[in-house]
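Enquirer: can't give you the sequence, but here's the structure:
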C-alpha cells in the first residue's frame, strides 16, 4: 500500500510537471479545477507560475528539438544513410531525451517543495482518479452523445 501511494505521488508530480510546463496550452492544473481542488494559496499559485516560467521555454525547445531529431532519424531510416550515422542519431536522441527528463525532474522537485504533504497526497489521489478515468475511456471508447 505504501509503495502504491509513493508511486501515485510520483506519477502525480510527473503529470503536474508535464502540465505546468506545457507552453502550448493552459491546462486545468495551472488555471482552474486542479488548483481549486488542491486548495493552493495565492503564494503557492505564484510559486507554481514561477516554476512554469522558469522551465517552460527550455522544455518547449527540448521537445521541438526531439521532434526534429526523430524526423531526421525517420528520414535516415528511409534513405541510404549508413548504420553508423543512424546509430549516432539514435544516441543523440537518447541524450536529448535524458536532458528533457532531467528538466522534468527539476520541475517536479521544485513543485514538490511548493506543496504541503496533504496537497501532495491530494494531488496523487486526483491524478490516480483521472488516470483510472482515462483508462476506462480508452477501454470503452468515447461516451455516446445520444444513446
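Expert: Structure received. Note that the structure is a prediction, hence the values are computed from the model and not measured.

Enquirer: C-alpha from now on. contacts and neighbour counts both.
Expert: Noted.

Enquirer: go through the host helix or strand of residue 108 and flag the buried ones.
Expert: Using DSSP states H and E, the element containing residue 108 is helix 83-114. By 16 or more other CA atoms under 10 Å, the buried positions in helix 83-114 come out as 86, 89-90, 93, 96-97, 100, 103-105, 107-108, 111-112, 114.

Enquirer: residue 69: neighbour count?
Expert: A count of nearby residues for residue 69, using other CA atoms under 10 Å, gives 17.

Enquirer: distance check, the closest residue to it other than its chain neighbours against residue 18.
Expert: Among residues not flanking residue 69 along the chain, residue 93 sits closest, at 6.5 Å (CA to CA, 6 or more residues apart in numbering). For residue 93, the distance to residue 18 under the criterion CA to CA, to the nearest Å works out to 19 Å.

Enquirer: try this one side by side with the last:
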C-alpha cells in the first residue's frame, strides 16, 4: 500500500496533543529553557554597550584617570555625533523622496554627494575620537586593545557566517 499525503493529514490532529506534552516535559526537564522562552524582551542597546565598555576597560586594566579622560573625550564628541547622525538621516530621507519623484539626475547626484560627504565626515570624526583615546593609552594597552578588537571581529564574522578578509586572506580573493 502506498503512503499518501492524505494519511498524514488524517493523522496530524492525533499528533498535536503530543506536541504540547513535549513542551511541558521540556520545561520540567530544562527550567532555563522555559525561562528563555518566556523572556521576549531584548536587552537595551545602551546597557549592552555599557557592559561591553566596562569589560573592555577591565581587560585593558585602565587607571581611573584614563577612564575619566576617555569618558570626557566621548562626551565631548557626543553632541556633534548626534547632530551629524540627524543630518545624515534627513539626507537619506530626502534622497528617497527625490528617487520617488520626477527629480532630475543632477538633483539626485547633488543629494548623493551630500550624503557621501556626511558619511565621510562621520567617519573622520570617529577616527579622530579613536586617535584621542589612543593617546590616553599606554603602548601595552594599545597592543592589548588591538588584540581584543581582532578577537571580537573574528567572533562576529563566524557568528554571522562571514569570513574575515584580512591581510592573511587577501590572496584568496
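Expert: Ah, there it is. None of the values given here were measured: they were computed from a predicted structure.

Enquirer: next, the TM-score between them, please.
Expert: After superposition, the two chains reach a TM-score of 0.73 (TM-score structural alignment, normalised by the length of structure 1), with 116 aligned residues with a CA RMSD of 1.7 Å.

Enquirer: related to what we said a few turns ago, max pairwise distance over the buried residues of helix 83-114 of structure 1: which two?
Expert: Pairwise distances across those (CA to CA) peak at 42.4 Å, for the pair 86 and 114.

Enquirer: and stretch 127-134 of structure 1, which stretch of structure 2?
Expert: On the basis of TM-score structural alignment, stretch 127-134 of structure 1 is assigned to residues 149-156 in structure 2.

Enquirer: quick one on the thing from earlier: what does the residue nearest to residue 69 of structure 1 correspond to in structure 2?
Expert: By TM-score structural alignment, residue 93 of structure 1 lines up with residue 115 in structure 2.

Enquirer: please apply the same query to residue 33 of structure 1.
Expert: The pairwise alignment with structure 2 assigns residue 33 of structure 1 to residue 55, based on TM-score structural alignment.

Enquirer: burial count for its match?
Expert: 12.

Enquirer: same question for residue 159 of structure 2.
Expert: Neighbourhood size, residue 159 of structure 2 [other CA under 10 Å]: 10.

Enquirer: and if you look at residue 127 of structure 1?
Expert: 21.

Enquirer: surely it and residue 12 touch.
Expert: Yes - counting by CA atoms under 8 Å, residue 127 of structure 1 sits close enough to residue 12 to count as a contact (5.3 Å).

Enquirer: quickly find the element holding residue 69 of structure 1.
Expert: helix 42-78.

Enquirer: what angle do that helix and helix 83-114 make?
Expert: Regarding helix 42-78 of structure 1 and helix 83-114, their directions subtend 170 degrees when assessed with axes from the mean of the first three to the mean of the last three CA atoms, to 10 degrees.

Enquirer: give me the distance from helix 42-78 of structure 1 to the chain's centre.
Expert: 10 Å (CA atoms, centre = their mean, to the nearest Å).

Enquirer: so it matches what in structure 2?
Expert: The counterpart of helix 42-78 of structure 1 in structure 2, counting by TM-score structural alignment, spans residues 64-100.

Enquirer: so how much does that stretch differ from structure 1 once superposed?
Expert: Average distance between stretch 64-100 of structure 2 and its aligned residues in structure 1, after superposition and using mean CA distance after the TM-score superposition for structure 1, equals 0.9 Å.

Enquirer: relative to residue 78 of structure 1, how far out is the closest residue to residue 77 of structure 1 other than its chain neighbours?
Expert: If you skip the residues right next to it in sequence, residue 77 of structure 1 has residue 86 as its closest partner in space, 7.2 Å away by CA to CA, 6+ apart. Residue 86 of structure 1 sits 11 Å away from residue 78 of structure 1, taking CA to CA as the criterion.
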